[in-house]
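>>> Sequence unavailable; structure follows:
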């Protein structure tokens, strides 16, 4: 078992919010947090507007692929952050769950995705603080 805290981000398609959150957490923690993301009904590809919005931040997610949510991923995580997956997210006793109410970037252009990205970054910084993980030097 790792000494690193582990966080799983879950949304329906694993193509926008959860991908951006996972990328920010990995980037801002400097690898000090084990990061996973998944979707209850994964899309075929990551949202191009999310890819472009993260590229503006110097974070490349173009090669990421949406992944299906599994019980194993939930069980292996200390914190599970849901973003609109509703009742499809498995609940296990002893896990810390957070539900982040964020607009879905699906079908939206870059201008609409930027504020979602920025809110995700703000929440990731708060999560790192709660986990006691310092921000990595960029």
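In hand now; what should we look at? Quantities reported herein were computed from a predicted structural model and do not represent experimental measurements.

>>> Every contact and neighbour count from this point should use C-alpha atoms.
Will do.

>>> Residue 32 is in contact with residue 6, isn't it?
No - checked against CA atoms under 8 Å, the pair residue 32 and residue 6 is beyond contact range at 9.2 Å.

>>> and the residue nearest to residue 100 when sequence neighbours are not counted, what does it touch?
Excluding the flanking residues, the one nearest residue 100 by CA to CA, 6 or more residues apart in numbering is residue 83, at 5.2 Å. Residue 83 is in contact with 9-12, 17-18, 99-102, counting by CA atoms under 8 Å, 6 or more residues apart in numbering.

>>> let's see it at 6 Å
The contact partners of residue 83, taken as CA atoms under 6 Å, 6 or more residues apart in numbering, are 10-11, 99-100.

>>> another structure for you, compare them:
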């Protein structure tokens, strides 16, 4: 048995966009990948509206905690998905780099976050399909 590829999602605070990406990958392709997320300036907690939107699609966010992206993360991830162009990462990316552009949902209501969740889910489905083939 081979180890599942690691897919690292990165955004500024690791409270919204990157949490959506990692959790959605776990829902869309359970067990196929090791999905993780991190941020450049982590917030204290995951955005509660983001967590609620993820729970609606079956993601368990109870253990989700924003964390700082490390050089080791960037050196060991098979795929790094940055959720905003131009992020200043602390080290080079060793694996494949995928760059998406999603706005910061920090002050959004649930309906707004649902729209972003669904847009990220569509991208995650495509990425999972590419990585599985």
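Yep, it's here. All figures in this text were calculated on a predicted structure; none of them were measured in a lab.

>>> Mind checking which of the contacts of residue 83 of structure 1 land in helices?
Judged by DSSP state H, helices contain none of those.

>>> Is it possible to mark the buried ones in those residues?
When those are checked for burial by 16 or more other CA atoms under 10 Å, the buried set is 10-11, 100.

>>> Is it possible to get CSV of these that adds distance to residue 87 of structure 1?
Putting these into CSV (distance: CA to CA, whole Å) gives the following:
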residue, distance to residue 87 of structure 1
10, 12
11, 11
100, 14
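
>>> just curious, which of those is nearest to residue 77 of structure 1?
residue 10 (11.6 Å; CA to CA).

>>> list the contacts for that closest one?
18, 37-39, 82-83.

>>> aligned partner of it in structure 2?
Mapped onto structure 2 by TM-score structural alignment, residue 10 of structure 1 lines up with residue 10.

>>> where's that match relative to residue 111 of structure 2, distance?
Separation of residue 10 of structure 2 from residue 111 of structure 2 (CA to CA, to the nearest Å): 23 Å.

>>> try residue 36 of structure 2
According to CA to CA, residue 36 of structure 2 stands 25 Å off from residue 111 of structure 2.

>>> Would you mind telling me which of those two has more residues around it?
Higher neighbour count among residue 36 of structure 2 and residue 111: residue 36, with 21 against 11, using other CA atoms under 10 Å.

>>> now the more buried one, what's its secondary structure?
strand (DSSP: H, G, I helix; E, B strand; the rest coil).

>>> which non-adjacent residue is nearest it?
residue 8 (4.9 Å).

>>> what about the one you found, which helix or strand?
strand 6-11 (DSSP states H and E).

>>> tell me the average deviation of that strand from structure 1 after fitting.
Strand 6-11 of structure 2: mean distance to aligned residues in structure 1 after superposition is 0.5 Å, counting by mean CA distance after the TM-score superposition for structure 1.
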